[in-house]
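> predicted structure and sequence below. I'll ask about it afterward.
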Amino acid sequence: MSKKLVFVYGTLRKNQSNSSCMKHAVLVASQCWTSGRLYDVGVGYPAMVSDSEQKVYGELYKVDVDTLREMDLLEGYHGPGLDNLYERRQQTIYTDVGKKQAYVYTFREEQATGLREIKGGDWKVDHLLKKKQLYYFAYGSCMDQERMVEHDVADYFTNVLGRGNLQSYQLAFTITAGDGGRADVVESDGKAEGKVYQIGSEALAYLLVREGVEEGKYRPSFVDVEVNGVMLHDVLTFVVVDKQSETAPPEHYAKEIIRGGKDYLSSSYLQKLEKEWKEKFAINIQKWL
């Protein structure tokens, strides 16, 4: 039976109200985007319209004919040229490992008149960031308590749940500052480790500024992270918006990652970082362990 690729950006995403529709689908990419403009319909789901200048974030799945038929029913799509709630069209989806062509369900421009535009293009982020308490997965220098003290925000990050294991991602340095690369998590067949905190609104406000969200450097994203044998769903983290080829991090930044993570990261993960950083960047982390 032939399979189709479908990009979803609303209630069909992981942990959302219609995710059960995707039970037979195969997840291809969790961190991906396509061109479009996103709106809140106002009754618990979003709608996307065409816009080549903006981005809509979501997930990419491979689905069978039966699942696609169920999705068509949910989205009110009856066929080309018919009285559809959403149209189904193909367009380019951008993932961490390349481009794909996939189906996307969209509104016509006139259907979005009067609706609230979702700035940032991520419906899941738009409603989850309104929660008073969040779990937060830190994988870079935000693990470093000394740096938090220097920035006078240590009191926002006192509730540490433990080591977080983020499957199907890897640590990389895909954005540069003036003195070198900064950390990111990129989808792969590997695993990234970090610290998981429970945070409130003050910590969130600080992170949004620190990660340069307004400037388009990093964007909030929600991932599933295992902590102490328990899977936590919809854990906040930050990923680089426009990923570039890896650049070596400066030594002071690499030190912050190891200093902040060494009491939480597994010995096998630290050994992996030691090997990779020595080979790729000529950085020896042993002096910080």
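Arrived safely.
> hey, let's count contacts and neighbours off CA atoms from now on
Fine.
> now do the buried residues in the top strand by length along the chain.
Of all the elements of type strand in the chain, the one with the most residues (DSSP state E) is strand 180-199. Of the residues in strand 180-199, those scored as buried under the neighbour-count criterion (16 or more other Cα atoms under 10 Å) are 180-187, 191-199.
> and that strand, how far out from the chain middle?
Distance of strand 180-199 from the chain centroid (Cα atoms, centre = their mean, to the nearest Å) equals 10 Å.
> can you show me the strands along the stretch 51-200 of the chain?
Along the stretch 51-200 of the chain, the segments classed as strands by DSSP state E, counting those that start in this stretch run 55-63, 87-95, 98-106, 116-117, 134-138, 160-177, 180-199.
> second structure follows, compare the two:
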Amino acid sequence: MKLFVYGTLLRGESNHHVLEGATLLFEGIKIQAKMYDTNIGYPAIELEEGSTIVGEVYEIQEYIWSSLDALEGYTGNPLTDMYSKEIVKVETNEGLIEVIVYTICDVSMKSVLIPSGNWIEYRSSLIR
């Protein structure tokens, strides 16, 4: 299955190592969602028409999913999980594909809206 990443799993970011063994398929891909800075070192998103975020798409090997779920605080219980898994369709230069994306469960993590929907640009602007 394919995964859309938008924060610390992006190339060059702090948790990218979790994707070791995955294959980058597409970069600069956009989905309809709002991005938030959680103020604890990583972003969170919620799917929403009219807002766009940017990320990368990876082909994920089966053995990587357990590490991803642990990182994202996902067990399948929306009452206690930090994130849920959603399936969305994204447009690529090879056509429309389905991807999994981790979306926010814990609304208290919605600290600061990131209007650009671009985690790397946002973090760079904070460092200046």
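Cool, got the structure. This is a predicted model, so every value here is computed, not measured.
> just to revisit the earlier point, so which elements touch the longest strand of the first structure?
Contacts defined by 3 or more Cα pairs under 8 Å, 6 or more residues apart in numbering; DSSP states H and E place strand 180-199 of the first structure against strand 26-35, strand 134-138, strand 160-177, strand 230-240, helix 251-261.
> so it versus strand 26-35, what angle?
Regarding strand 180-199 of the first structure and strand 26-35, their directions subtend 110 degrees when assessed with axes from the mean of the first three to the mean of the last three Cα atoms, to 10 degrees.
> what range in the second structure matches strand 180-199 of the first structure?
Strand 180-199 of the first structure corresponds to no residue of the second structure when matched by TM-score structural alignment.
> ok, now stretch 15-24 of the first structure?
When stretch 15-24 of the first structure is aligned against the second structure using TM-score structural alignment, it corresponds to residues 12-21.
> need the contact partners of that stretch.
Residues from elsewhere that reach stretch 12-21 of the second structure, judged by Cα atoms under 8 Å, 6 or more residues apart in numbering: Gly7, Thr8, Leu9, Leu10, Ile60, Gln61, Ile64, Ser67, Leu68.
> ok so the first one is a strand residue?
No - residue state for Gly7 of the second structure (DSSP: H, G, I helix; E, B strand; the rest coil) corresponds to coil; a strand is not indicated.
> thinking again about what came up before, and of the strands of the stretch 51-200 of the first structure, who's closest to Trp277 of the first structure?
Closest to Trp277 of the first structure of these, according to Cα to Cα: strand 160-177, at 10.3 Å.
> for the closest one, which positions count as buried?
162-167, 169-176.
> how many other residues sit next to Asp66 of the first structure?
For Asp66 of the first structure, the tally of surrounding residues (other Cα atoms under 10 Å) stands at 12.
> ok, now the one 10 residues further on?
Applying the criterion other Cα under 10 Å, we find 16 residues in the vicinity of Gly76 of the first structure.
> which residue is the nearest non-sequential neighbour of it?
Beyond its immediate neighbours in the sequence, the residue positioned closest to Gly76 of the first structure (Cα to Cα, 6 or more residues apart in numbering) is Leu85, lying 4.9 Å away.
> and for Asp122 of the first structure?
Leaving out its chain neighbours, Asp122 of the first structure is closest to Tyr57 (Cα to Cα, 6+ apart), at 5.2 Å.
> what span of the second structure is the helix of greatest length in the first structure aligned with?
Looking only at the first structure and at elements set by DSSP state H, the helix with the highest residue count is helix 267-281. Aligned by TM-score structural alignment, helix 267-281 of the first structure corresponds to no residues of the second structure.
> check contacts around Lys89 of the second structure.
With contacts defined as Cα under 8 Å, 6+ apart, Lys89 of the second structure is in contact with Leu96, Ile97, Glu98, Val99.
> try Thr52 of the second structure
For Thr52 of the second structure, the contacting residues are Lys30, Ile31, Gln32, Ala33, Lys34, Ser116, Gly117, by Cα under 8 Å, 6+ apart.
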